[in-house]
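1. need coordinates for the below:
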Amino acid sequence: MGIDLRSLSQRGGAGFLRVLRERWDRPVFAALASVSLIALGLILFFIFSEALPLFRTISLSNFFGGTWLPTVEPNRFGILPLLTGSGLVMVGALVVAIPFGLAAALFIAEIATGIIKDIAKSVLELLAGIPSVVYGFFGLMVLAPILQQIAHIPYRRTALLASLILGVMALPTIASLAEDALTAVPRSYREASLAMGASRWQTMWRVTFPAAFSGIIGAVILGMGRAIGETMAVLMLSGNAAQMVGSFLKPVRTLTATIALEMAETPFGSEHYHALFGIGAVLLIITLAMNWIAEALRGRLARKHGS
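-> Just a heads-up that it's a prediction; the model follows:
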């Protein structure tokens, strides 16, 4: 259906702009969404096309083996030590980030008012905006000596050190998204609980928190993605030892740190080169899965409360 310029001229410039907006909004947004999907598709194609040649010479069981020795004959490309290192650091970071992040979210959403609430939100935004290299430098120069002195450990850079700093880095993500989930709970829930004689704390823990639980889980999962995808701070703090460990007091190496350390010096097209892209593919799958689960849980929360 064409645009009637005569009728638009009678309605004036505002009517002309409104009709143009109604006519072109959907195609423009569809085009922008298509660009995002195409970019994601190209990234997936590039990563997997560079990773697949590795599996012409080694099996999946070898790729997930327990030894990473890419520069020593015979080459071994087992990423299990890197997966366990990433998992260990991520778990330690969540132990720090979840309780403090949820406490901050509850404080901002349910307790703080006025300028106190604004200050708390500003602090979270500041923490989220600090570059990861600054976090890494602080951890290496300030926190590492303190941990060595308190825990009497022989290593300066350990999984524990990386976990503590990553926990602080993931905290703003968890706190901000959990606060959004808590704020999305209808006010009528709180009012009904208070009207029945429940205290403010009982309302928070037995009404608001359970109602927002799926959104909070989504926030935690995105915090996990933030922790497992971090590179620079982990590179500076974890010790970068590609070994199977079960202790936070020893050096570890993560998936992201391995790519950052080795890609620049790896011959193009070599097995080592394709193995690093294999690590990238594993990271991409983990990250996409975490984001999909988090969005599904947040959508469930929105449907539950009709928002």
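2. switch to C-alpha atoms for all contacts and neighbour counts from now on
-> Fine.
3. look up how far V89 lies from the residue nearest the centre of the chain.
-> Taking CA atoms, centre = their mean, the centroid of the chain lies closest to R226, which sits 2.5 Å from it. Between R226 and V89 the computed distance is 12 Å (CA to CA, to the nearest Å).
4. cool, I217 as well?
-> Distance from I217 to V89, counting by CA to CA: 19 Å.
5. okay, those two: which has more neighbours?
-> Between I217 and V89, counting by other CA atoms under 10 Å, V89 is the more crowded of the two (29 against 19).
6. which helix or which strand is home to the more buried one?
-> For V89, the enclosing helix or strand under DSSP states H and E is helix 80-106.
7. what's the following helix or strand after that helix?
-> helix 114-129.
8. quick one, what contacts L60?
-> Contact analysis of L60 by CA atoms under 8 Å, 6 or more residues apart in numbering lists nothing.
9. could you pull out the strands in the protein for me?
-> Assignment of strands within the chain using DSSP state E yields the ranges 68-69, 76-77.
10. does anything pack onto the last one? Which helices or strands?
-> Okay, so that is strand 76-77. helix 60-63, strand 68-69 (3 or more CA pairs under 8 Å, 6 or more residues apart in numbering; DSSP states H and E).
11. next up, for comparison:
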Amino acid sequence: MRQARREWWNSLGKQVFRLTGVMVIVVLMAILGMLLWNTAAFFLEISPVDFITGTQWDPSSSDAQYGILPLLVSTCLVTLGAMIIAIPIGIGTAAFLSEYAGSRLRNILKPIIEMLAAIPSVTIGFLGIVFLGPEIAQMTGQSNGLNALNGAILLAIMALPTIVTIAEDAIQGVPQSYKEASYGVGANRWETLTKITIPAAAPGILAAVMLGVGRAIGETMTVLMATGNVSAFPKGFFHSVKTITATIAIEMGEVPYQTTHYYALFAIATVLFAMTLVVNLIGEHFVNKFRKYQAA
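-> Alright, predicted model coming up:
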């Protein structure tokens, strides 16, 4: 009797997990279908070539312009700046925690780093406006510090927990025999780390970087508050920019329903969906490669 009841619960658990997996796929396909349906309605009115290559985004004027290129370049610029900051800090922190920090220090630092992911993005954006923005303005001599650099620094902070956690797991996963062999031929700890451990952990570290990029690309509130939201073509890190996520957040609440502008927002959301999908697929590829490496 007890065995039959246990088998019944096991069967029920399998069915529940299978159902939730199917529901996730159905929801994802529904979101993708909605995006593509509304994007198709937009492209019935605006040429896809003009949409991708246009250098002006001004849907509210009498001569409406729906060029996504400034938004696309702004998104890539802020993400690039964030990764320039976050990658060396994240990998360096992961290497320190894994190879140099004692267990006591690691147990203190790692939870603190991981808690950065729990800070609401609106709080980080507020700090960018109140503290970081005025400092950037003072250093550059500008009227305000709401620009691409401000957004990049804040996104770097938000991406760090992902990069540090996954990169540290990758470094920890390198077999101890590799390090012992390196020490055996006379290499010191730094040489072993840079020439043996990090190259061996490269797939996992690349996965950490790609997932960090995905985290930065999809962020909304922080860049909405900290980058100035100017739709002009960006000229550098010290100029105000407007990202794809910020554009959707600002304009979707006030745009008339089923207008060209309304459909245009779905079109740029589809572009953002495609960007994040590609980044996450690349990250998943390296994660799987790292798992196979660990299994071997």
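12. any chance you could compute the TM-score here?
-> Comparison of the two superposed chains (TM-score structural alignment, normalised by the length of the second structure) gives a TM-score of 0.95, and 295 aligned residues with a CA RMSD of 1.5 Å.
13. report how many residues lie close to the equivalent of F17 of the second structure over in the first structure.
-> Applying TM-score structural alignment, one finds that F17 of the second structure aligns to F29 in the first structure. For F29 of the first structure, the number of neighbouring residues by other CA under 10 Å comes to 11.
14. can you tell me which residues contact F29 of the first structure?
-> F29 of the first structure touches nothing, counting by CA under 8 Å, 6+ apart.
15. tell me how far it lies from E22 of the first structure.
-> 12 Å.
16. got it, and L80 of the first structure?
-> When CA to CA is applied, the distance between L80 of the first structure and E22 of the first structure equals 53 Å.
17. which of these two has more residues huddled nearby?
-> When neighbours are counted by other CA under 10 Å, L80 comes out ahead of the other of L80 of the first structure and E22, with 20 against 10.
18. I'd guessed the more buried one sits against L69; true?
-> No - the pair formed by L80 of the first structure and L69 falls short of the contact definition of CA atoms under 8 Å, at 11.9 Å.
19. residues in the second structure aligned with the helix holding V89 of the first structure?
-> Applying TM-score structural alignment, one finds that helix 80-106 of the first structure aligns to the residue range 69-95 of the second structure.
20. and the matching stretch, what's buried?
-> Taking 16 or more other CA atoms under 10 Å as the neighbour-count basis, stretch 69-95 of the second structure is seen to contain the buried residues 69-83, 85-87, 89-91, 93-95.
21. just stretch 183-191 of the second structure next, same as before
-> Within stretch 183-191 of the second structure, the residues that count as buried by 16+ other CA under 10 Å are A187.
22. in the first structure, what range does that stretch match?
-> The aligned range for stretch 183-191 of the second structure in the first structure is 194-202, by TM-score structural alignment.
23. same thing with stretch 206-217 of the second structure?
-> Stretch 206-217 of the second structure lines up with residues 217-228 of the first structure when matched by TM-score structural alignment.
24. with stretch 104-114 of the second structure instead?
-> The counterpart of stretch 104-114 of the second structure in the first structure, using TM-score structural alignment, spans residues 115-125.
25. quick one: that stretch to the second structure mean distance?
-> With both structures laid over each other, stretch 115-125 of the first structure and its partner residues in the second structure are 1.1 Å apart on average (mean CA distance after the TM-score superposition for the first structure).
26. which outside residues touch that stretch?
-> With contacts defined as CA under 8 Å, 6+ apart, stretch 115-125 of the first structure is touched by I108, P172, A175, S176.
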